[in-house]
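Enquirer: Have a look; sequence and predicted model below, questions after that.
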Amino acid sequence: MDSGQLIGIIIGIVVVLAIVAVAVMVSRRRKVAADRNRAAEMREQAKADELTAREREAKATRAEADAQQAELEAERLRQEARSRQEEAEKVRSGAQEQLRKADELDPDVVTSEHDDAAAETPTRRSLRSEPVSGEPGAGEPVPGARVSGEERNPDDVTQADTAQTHTTDTNPPDDRPRNL
């Protein structure tokens, strides 16, 4: 081998090494540029995720505020309901007191629960109830019932007479005329 060939081989090797070095540098630059692009995309995605996270936090904060508002409204409604319940209790007790006073004034109503005649005298409920058609009202004599001073034949007693107690004898007198 001659020195020209040796120089040609060395130059060829240097050229190949230079080409390889240039190729490596170009590939590194491409890789660096690709990494930069990928990093920029990742930063943009991170910013978008950060915005999404902030939006979700804001929605969560609004939801929490709405929940607190709803709790306050519910508590206000509970207090209003309690207030109305107390008012209803006062009205109910006032009505009960008024009924009690009316019962005390009414001579036809027995106000003592321990009175022996309480079972035979009309109560507030029986005095207020409307008589059903065909049935006598409170204080009216029952047809076929025994009226004081009237004699009856024991054979004339009917089933209605046996069910009827002697309430017509023990009822206080009222202003309605009796049918004899």
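Expert: The structure has been received and is ready for your questions.
Enquirer: use CA for all of it now, contacts and neighbours both
Expert: Noted.
Enquirer: Do a quick rundown of the helices in this structure.
Expert: 3-105, 124-128, 159-163, 167-170 (DSSP state H).
Enquirer: Okay, one more to line up with it:
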Amino acid sequence: MDTTTLIIVIVVVVVVVIAVIVAVAMTAGRRRKAEADRQRATELRASAADDGLAAREREAKAARADADAQQAEVDAQRLRQQAQERQDDAAGVRAAADEKLRKADGIDPDVNRSENPPPR
């Protein structure tokens, strides 16, 4: 073999070795990146699951608050009805008392019937 052929063979071998090293380095880099991407995806999924639970908890709290508000509205309506019933009852008692006073005034000989009774 002459020197030129030897140099060409060495250059080809060096180029092949460099190409193999570059290919191995690129493959290893892709593997590291793929593993890092898998790890990041796993972390994102865990975070999304946590966020999903937090959202469900907040939705449940909102539903409870809405139910509490509805119950408060029902209770307020019930209290308004009771107040109206008591006012109606008081008005009836007041009317009965006024009627008794009128009757008493009607039968009392000392009451001057020509004067207008004071309003009660």
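Expert: Alright, I've got the coordinates. In this text, all values refer to a predicted model and were calculated from it rather than measured experimentally.
Enquirer: hang on, the earlier thing: and the helices of the first structure, which is most packed in?
Expert: Comparing the helices of the first structure by mean neighbour count (mean count of other C-alpha atoms under 10 Å), helix 167-170 ranks first with a mean of 17.
Enquirer: now it: which residue numbers in the second structure?
Expert: Mapped onto the second structure using TM-score structural alignment, helix 167-170 of the first structure spans no residues at all.
Enquirer: Off-centre distance for that helix?
Expert: Helix 167-170 of the first structure sits 52 Å away from the centroid of its parent chain (C-alpha atoms, centre = their mean, to the nearest Å).
Enquirer: Stretch 95-113 of the first structure now?
Expert: Using C-alpha atoms, centre = their mean, the offset of stretch 95-113 of the first structure from its chain centre is 38 Å.
Enquirer: Check stretch 11-30 of the second structure too.
Expert: Distance of stretch 11-30 of the second structure from its chain centroid, counting by C-alpha atoms, centre = their mean, is 57 Å.
Enquirer: mean distance, it to its aligned residues in the first structure?
Expert: On superposition with the first structure, the mean distance recorded for stretch 11-30 of the second structure (mean C-alpha distance after the TM-score superposition for the first structure) is 0.7 Å.
Enquirer: so that stretch aligns onto which residues of the first structure?
Expert: So stretch 11-30 of the second structure sits over residues 9-28 in the first structure, by TM-score structural alignment.
Enquirer: Aligned to residue 90 of the second structure, what sits in the first structure?
Expert: Using TM-score structural alignment, the partner of residue 90 of the second structure in the first structure is residue 88.
Enquirer: any idea how far residue 78 of the first structure is from its match?
Expert: Distance, residue 88 of the first structure to residue 78 of the first structure, by C-alpha to C-alpha, to the nearest Å: 15 Å.
Enquirer: Can you tell me how far the match of residue 90 of the second structure is from residue 94 of the first structure?
Expert: Residue 88 of the first structure is 10 Å from residue 94 of the first structure, where distance means C-alpha to C-alpha.
Enquirer: So which of the helices of the first structure is nearest residue 118 of the first structure?
Expert: Each of the helices of the first structure has some distance to residue 118 of the first structure by C-alpha to C-alpha; the shortest is helix 167-170, at 10.4 Å.
Enquirer: Could you name the helices and strands sitting against the closest one?
Expert: Judged by 3 or more C-alpha pairs under 8 Å, 6 or more residues apart in numbering; DSSP states H and E, helix 167-170 of the first structure is in contact with no other helix or strand.
Enquirer: Show me what residue 70 of the second structure lines up with in the first structure.
Expert: Mapped onto the first structure by TM-score structural alignment, residue 70 of the second structure lines up with residue 68.
Enquirer: Report the contact partners of its match.
Expert: Under the criterion of C-alpha atoms under 8 Å, 6 or more residues apart in numbering, residue 68 of the first structure has no contact partners.
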